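Enquirer: Okay, here's the prediction I keep looking at, along with the sequence it came from:
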Amino acid sequence: MRTLKLWLDRSLTAQAVLIFALGLGLTAVFHRDGHPGWWVIRTALFTAVVIGIVAVQRRRTGRAAGTGPRGVAEINRRIRHREVPEDPEERAAMRRLLAEQLGRMERGGRWLPYWLGCMGLVAAGLIVLGALTGSLTFPLVFAVGTAGFCYWVFRMRRRSMELHRDMTSALRDPR
């Protein structure tokens, strides 16, 4: 499992294969009546768009850190394991990557209440529609799932920001 995770972390091709396989399966489930050739074409188009977006983000992150995609993957692994590098160049690259990621999380945090509020409104609307139609099973399951997802987002965001702030302060401390 570790090698698969490393392969997905470092290889854009591996990510494309995984996205294509999952997309093809979902397309087959939701469009059973369609021709399998259209499934493949539609999935290939979506995969190309997603991989294009991922490639641009990887290049932007690599430029911010001053290293390539493999270096960014290695720095992210070290951040997750709270390993502070000894090499001054690696410390500088980690410092730049932490600043970029922390800034992105803080900028995204401004919109987070609006996104979560929108999700809550959709869940509340589904509950109202379910009450009007007499079927509350799906709306209640969706509302509980939405609440669980919102809690998970808040928890993971808080953990990530604490980790990034701790690592930033650890990089500032002289050894």
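Expert: Great, that's in hand. Residues are numbered from 1 along each chain as shown.
Enquirer: From here on, just use CA atoms for contacts and neighbour counts.
Expert: Noted.
Enquirer: burial measure for the residue nearest to Ala143 when sequence neighbours are not counted, as a count.
Expert: Leaving aside its sequence neighbours, Ala143 sits nearest to Ala123 (Cα to Cα, 6 or more residues apart in numbering; 5.0 Å). Using other Cα atoms under 10 Å, the number of residues around Ala123 comes to 21.
Enquirer: helix or strand for Ala123, which one?
Expert: Assigned by DSSP states H and E, Ala123 belongs to helix 88-133.
Enquirer: Does anything pack onto the next helix or strand after that helix? Which helices or strands?
Expert: Remark: after helix 88-133, the chain's next helix or strand is helix 137-172, criterion DSSP H and E. Packing partners of helix 137-172 (3 or more Cα pairs under 8 Å, 6 or more residues apart in numbering; DSSP states H and E): helix 69-80, helix 88-133.
Enquirer: could those helices go into a markdown table alongside distance to Cys150?
Expert: Formatted as a markdown table, the helices and strands packed on helix 137-172 follow (distance: least, Cα to Cα, whole Å):
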| stretch | distance to Cys150 |
| --- | --- |
| helix 69-80 | 22 |
| helix 88-133 | 7 |
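Enquirer: so which of those helices comes closest to Leu8?
Expert: Leu8 sits nearest to helix 69-80 of all these, at 9.9 Å, using Cα to Cα.
Enquirer: tell me the angle of the closest one relative to helix 88-133?
Expert: 80 degrees (axes from the mean of the first three to the mean of the last three Cα atoms, to 10 degrees).
Enquirer: Helix 69-80: which residues count as buried?
Expert: Applying a neighbour-count criterion of 16 or more other Cα atoms under 10 Å, one finds Pro69, Gly71, Val72, Ala73, Glu74, Ile75, Asn76, Ile79 buried in helix 69-80.
Enquirer: ok, structure two:
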Amino acid sequence: MHTVKNWFNRSLAAQALVLFVLGLGFGAVFRRGDHPALWAVQSLLYTAVIIGILAYQRRRTARATGARPGTVVDLNRRIRHRDVPADPEERAVMRRLVEDQLGKMERGSRWLPYWLGFMGLIAVGMVVLGATSGSLAFPVVFAVGVIVFCSWILWMRKRAMGLHHHMRSALRERG
């Protein structure tokens, strides 16, 4: 399982394959009346857009840190495990990576309340529409899903910020 996880983390082709299959599955479930070729074309389009965005982000992070994308993946794994490298060059790359990612998270925190508020408005709007139409089952499930999703985002952000702040201080101590 460990090698499959590492292969999936490093390979855009593996991620593209999983995205395509998931898109095809969603097309089959939610667009039963359409032709299967349409499912495949839509899934291919969505996969291409998402993989293009991921490749751009990987390239941008690699340029910011001065490392190859594979090295960045390994360093991110080491950050998650709170493992500080012994090699000074690797520590310098990790320091740049931590600073880059902390900067992104701190810049993103400015918009986080607005996004969460927007998600809350959508959930409340769905419940109101459901109440006026007489069907509350789907809107309530949707609202609960939005609340769980927003809570998960906040928890993951707090966890990532804690990990990165820990790594920043650990890298400064050994620096």
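Expert: Happy to help now that I have it. Computed from a predicted model, the values in this text were never measured in an experiment.
Enquirer: For Arg70 of the first structure, list the residues it contacts.
Expert: Arg10 (Cα atoms under 8 Å, 6 or more residues apart in numbering).
Enquirer: Relative to Gly120 of the first structure, how far out is it?
Expert: Separation of Arg70 of the first structure from Gly120 of the first structure (Cα to Cα, to the nearest Å) stands at 38 Å.
Enquirer: Same check on Val72 of the first structure?
Expert: 35 Å.
Enquirer: Run through the neighbouring helices and strands of the helix holding Ala123 of the first structure.
Expert: The contact analysis (3+ Cα pairs under 8 Å, 6+ apart) places helix 88-133 of the first structure against helix 36-65, helix 137-172.
Enquirer: and Tyr114 of the first structure, which of those is closest to it?
Expert: helix 137-172 (11.8 Å).
Enquirer: what angle sits between that closest one and helix 88-133?
Expert: 160 degrees.
Enquirer: before we move on, back to that, turn the helices and strands packed on helix 88-133 of the first structure into TSV, columns for mean neighbour count and distance to Ala99 of the first structure.
Expert: TSV is the format used below for those (neighbours: other Cα atoms under 10 Å; distance: least, Cα to Cα, whole Å):
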stretch	mean neighbour count	distance to Ala99 of the first structure
helix 36-65	16	9
helix 137-172	15	8
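Enquirer: CSV please, covering the ones you listed and showing distance to Arg2 of the first structure.
Expert: Output for those, formatted as CSV (distance: least, Cα to Cα, whole Å):
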stretch, distance to Arg2 of the first structure
helix 36-65, 21
helix 137-172, 21
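Enquirer: so which of these gets nearest Trp111 of the first structure?
Expert: Within these, the stretch nearest Trp111 of the first structure is helix 137-172; the backing value is 12.7 Å (Cα to Cα).
Enquirer: How about the secondary structure of the closest residue to Ala170 of the first structure other than its chain neighbours?
Expert: Spatial nearest neighbour of Ala170 of the first structure, excluding adjacent residues (Cα to Cα, 6+ apart): Val84 at 7.2 Å. Per DSSP: H, G, I helix; E, B strand; the rest coil, the local secondary structure of Val84 of the first structure is coil.
Enquirer: What number of neighbouring residues does Val84 of the first structure come out with?
Expert: 16.
Enquirer: That one maps to what in the second structure?
Expert: Taking TM-score structural alignment, Val84 of the first structure has Val84 as its aligned residue in the second structure.
Enquirer: My read is that that match contacts Leu171, right?
Expert: Yes: counting by Cα atoms under 8 Å, Val84 of the second structure does reach Leu171; the two are 6.9 Å apart.
Enquirer: which neighbours do these two share?
Expert: Arg91.
Enquirer: ok, so what distance separates Val84 of the second structure from Asp100 of the second structure?
Expert: 17 Å.
Enquirer: Mind telling me what Gly130 of the first structure corresponds to in the second structure?
Expert: Counting by TM-score structural alignment, Gly130 of the first structure corresponds to Gly130 in the second structure.
Enquirer: For that match, which non-adjacent residue is closest in space?
Expert: Using Cα to Cα, 6+ apart, the nearest residue to Gly130 of the second structure is Leu136, at 4.9 Å.
Enquirer: Counting neighbours, what do you get for the one you found?
Expert: 16.
Enquirer: can I assume Gly68 of the first structure is in contact with Arg60?
Expert: No: using Cα under 8 Å, Gly68 of the first structure makes no contact with Arg60, being 10.0 Å away.
Enquirer: What residue in the second structure is paired with Ser169 of the first structure?
Expert: Aligning on TM-score structural alignment places Ser169 of the first structure opposite Ser169 in the second structure.
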